[in-house]
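S.K.: my questions concern the predicted model and sequence given below.
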Amino acid sequence: MTAIANTTATAARTAPLLRLALRLDAVASGANGLLYVAAAALYGEMFGLPAAFLYPAGAFLLAFAAALLVLSSRPVISKAAAGGVIAVNAAWVVASVETLVAGWFPLTGLGTAMVIAQAVAVAAFAGLQFAGLRRSA
């Protein structure tokens, strides 16, 4: 009986907002990942990002999207896993800001706008996921 109580304490039972936020994040991450991998050279020119950066970033996003889809399809969403997703999203936002501030890449104006837009979108996903996680507690 204790094992069952502990399982429910560390998992989100009914989490419609969390599930939706994870799925939306999966779709956006997967779409971006696919574009990065398929059009790295074109994107590199448009945004001022090297293709050598976009290929692994795209591969990461595709794997992340797949993990989000698996996580969101579980009957019970692990709170620890959801927290990990939120942490990865927060790290992406921090890395985006750092990319802009440190000037790691010779971003074009469109590239700067894209990095900012992605950071805002990822922060919104993290916020929705956090809210969904809190509601499911």
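M.R.: Sure thing, it's come through.
S.K.: from here on, contacts and neighbour counts on C-alpha atoms
M.R.: Will do.
S.K.: all the strands of the chain, residue numbers only.
M.R.: Ranges of strands in the chain, per DSSP state E, are 11-12, 77-78.
S.K.: this is the comparison structure:
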Amino acid sequence: MTRQNLLRPVMLFDAATCLGMGALLVAAAGPIAGLTDLPVPLLREAGILLFPFALFVLWAARRGSGPAQLVAGLNLAWVAASFAAIAWTQPNALGIAFIAVQALAVAGIAGLQLHTLGGWKAHTGSI
């Protein structure tokens, strides 16, 4: 299987994880907040945001490399925003771990997306 053939499964996995995490954050924002010292509105709104993003990822999975590049970029922006949220919200150690683990998972998905698209060289013309 070539890298390009892996793009659609990676995109579908991304969409599925967005739906799963979105459902978790919306349904369990209160208990998660209690364990992590993260604000309930932040958790709930992040979860709600993941639903339309998952739909966009599903749409992009059918369209090929152009939209997939945008999805990978948005995933990397999510990673940056996640780490900024740690500084902004000052959660406890479990909250830091909760945010960091999901951010690293999203970074891994973005890395897989970029790999299937031919790597960084295909996007920037360098490296």
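M.R.: Everything's here; your move. For clarity, every value in this text was computed on a predicted model and none was experimentally measured.
S.K.: quick one, which of the strands of the first structure is nearest to Leu68 of the first structure?
M.R.: Across the strands of the first structure, Leu68 of the first structure has its closest neighbour in strand 77-78 (10.6 Å, C-alpha to C-alpha).
S.K.: packing partners for that closest one?
M.R.: Here strand 77-78 of the first structure touches strand 11-12, going by 3 or more C-alpha pairs under 8 Å, 6 or more residues apart in numbering; DSSP states H and E.
S.K.: in a markdown table: the strands of the first structure, plus mean neighbour count.
M.R.: What follows is the strands of the first structure, written out as a markdown table (neighbours: other C-alpha atoms under 10 Å):
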| stretch | mean neighbour count |
| --- | --- |
| strand 11-12 | 22 |
| strand 77-78 | 21 |
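S.K.: distance of the residue nearest in space to the middle of the first structure relative to Arg135 of the first structure?
M.R.: By C-alpha atoms, centre = their mean, the first structure has its centre lying nearest to Asn89, at 4.7 Å. Per C-alpha to C-alpha, to the nearest Å, Asn89 of the first structure is found 19 Å from Arg135 of the first structure.
S.K.: next: Ala40 of the first structure.
M.R.: With the distance defined as C-alpha to C-alpha, Ala40 of the first structure ends up 39 Å from Arg135 of the first structure.
S.K.: stretch 100-115 of the second structure vs the first structure, mean deviation?
M.R.: Comparing stretch 100-115 of the second structure with its match in the first structure after superposition yields a mean distance of 0.6 Å (mean C-alpha distance after the TM-score superposition for the first structure).
S.K.: could you tell me where that stretch falls in the first structure?
M.R.: Under TM-score structural alignment, the match for stretch 100-115 of the second structure in the first structure covers residues 116-131.
S.K.: Trp92 of the first structure and Leu110 of the first structure: what is the separation?
M.R.: To Leu110 of the first structure, Trp92 of the first structure is 19 Å away according to C-alpha to C-alpha.
S.K.: please identify which of those two sits among more neighbours.
M.R.: For the pair Trp92 of the first structure and Leu110, the greater number of neighbours falls to Trp92 (16 against 12), based on other C-alpha atoms under 10 Å.
S.K.: what's the match for the more buried one in the second structure?
M.R.: Under the alignment defined by TM-score structural alignment, Trp92 of the first structure corresponds to Trp78 in the second structure.
S.K.: which residues does its match contact?
M.R.: Contact partners of Trp78 of the second structure, counting by C-alpha atoms under 8 Å, 6 or more residues apart in numbering, are 103, 106.
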